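> The following block contains a protein sequence and its predicted model.
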Amino acid sequence: ETLASIPGNSRCADCGAADPDWASLNLCVVVCHDCAGVHRHLGAHVSKVRSLALD
């Protein structure tokens, strides 16, 4: 909720989808579910992804 209120965080940083619900902690960006899957495949050493709702 706090991250979502920051200007620019209403869209996925990668594809522009509305209301992203995941974040890459080390890249400091919010991403949608689909892009979060891509980030996870890159590995935690590249992008440490966490759910804004679950984690």
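Good, I have the coordinates. Residues are numbered from 1 along each chain as shown.
> only C-alpha atoms for contact and neighbour calcs from this point on.
OK.
> what's the spacing between the closest residue to S24 other than its chain neighbours and H41?
Among residues not flanking S24 along the chain, V49 sits closest, at 4.4 Å (CA to CA, 6 or more residues apart in numbering). Counting by CA to CA, to the nearest Å, the gap from V49 to H41 is 10 Å.
> and the comparison structure, right after this:
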Amino acid sequence: MKNMRISYFHTLLNSSTIYLKNGFFLFCMWVGGYIFPFFYSFLSYVSDGYI
């Protein structure tokens, strides 16, 4: 019973780690896609539309 609980916890930990890595990657992509247009327009505004 103790081993079963430990293995269950280990599996849960592994799956949550994988989920967190994928979630972090997706979150970075989402944040990048959300911020990039504002950053680009800010850069073009600062350089007076030379970009």
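Now that the structure is in, tell me what you want to look at. On a predicted model such as this, the values are computed, not experimentally measured, just so you know.
> After superposition, what is the TM-score?
Aligned and superposed, the two chains score 0.27 in TM-score terms (TM-score structural alignment, normalised by the length of structure 2); 22 aligned residues with a CA RMSD of 3.6 Å.
> And V49 and H41 of structure 1? Which one has more around it.
Using other CA atoms under 10 Å as the criterion, V49 of structure 1 and H41 rank with V49 on top: 25 against 11.
> give the contact list for the more buried one.
Taking CA atoms under 8 Å, 6 or more residues apart in numbering as the contact definition, V49 of structure 1 lies against 22-25, 36, 39-40.
> Now for those residues, which sits with the most neighbours around it?
Result: A23 is most packed of these (other CA under 10 Å), 26 neighbours.
> what number of residues lie near the nearest residue to that one once chain neighbours are set aside?
Distances taken as CA to CA, 6+ apart put V30 closest to A23 of structure 1, at 4.2 Å, once the chain neighbours are dropped. Residues contacting V30 of structure 1 under the criterion other CA under 10 Å number 28.
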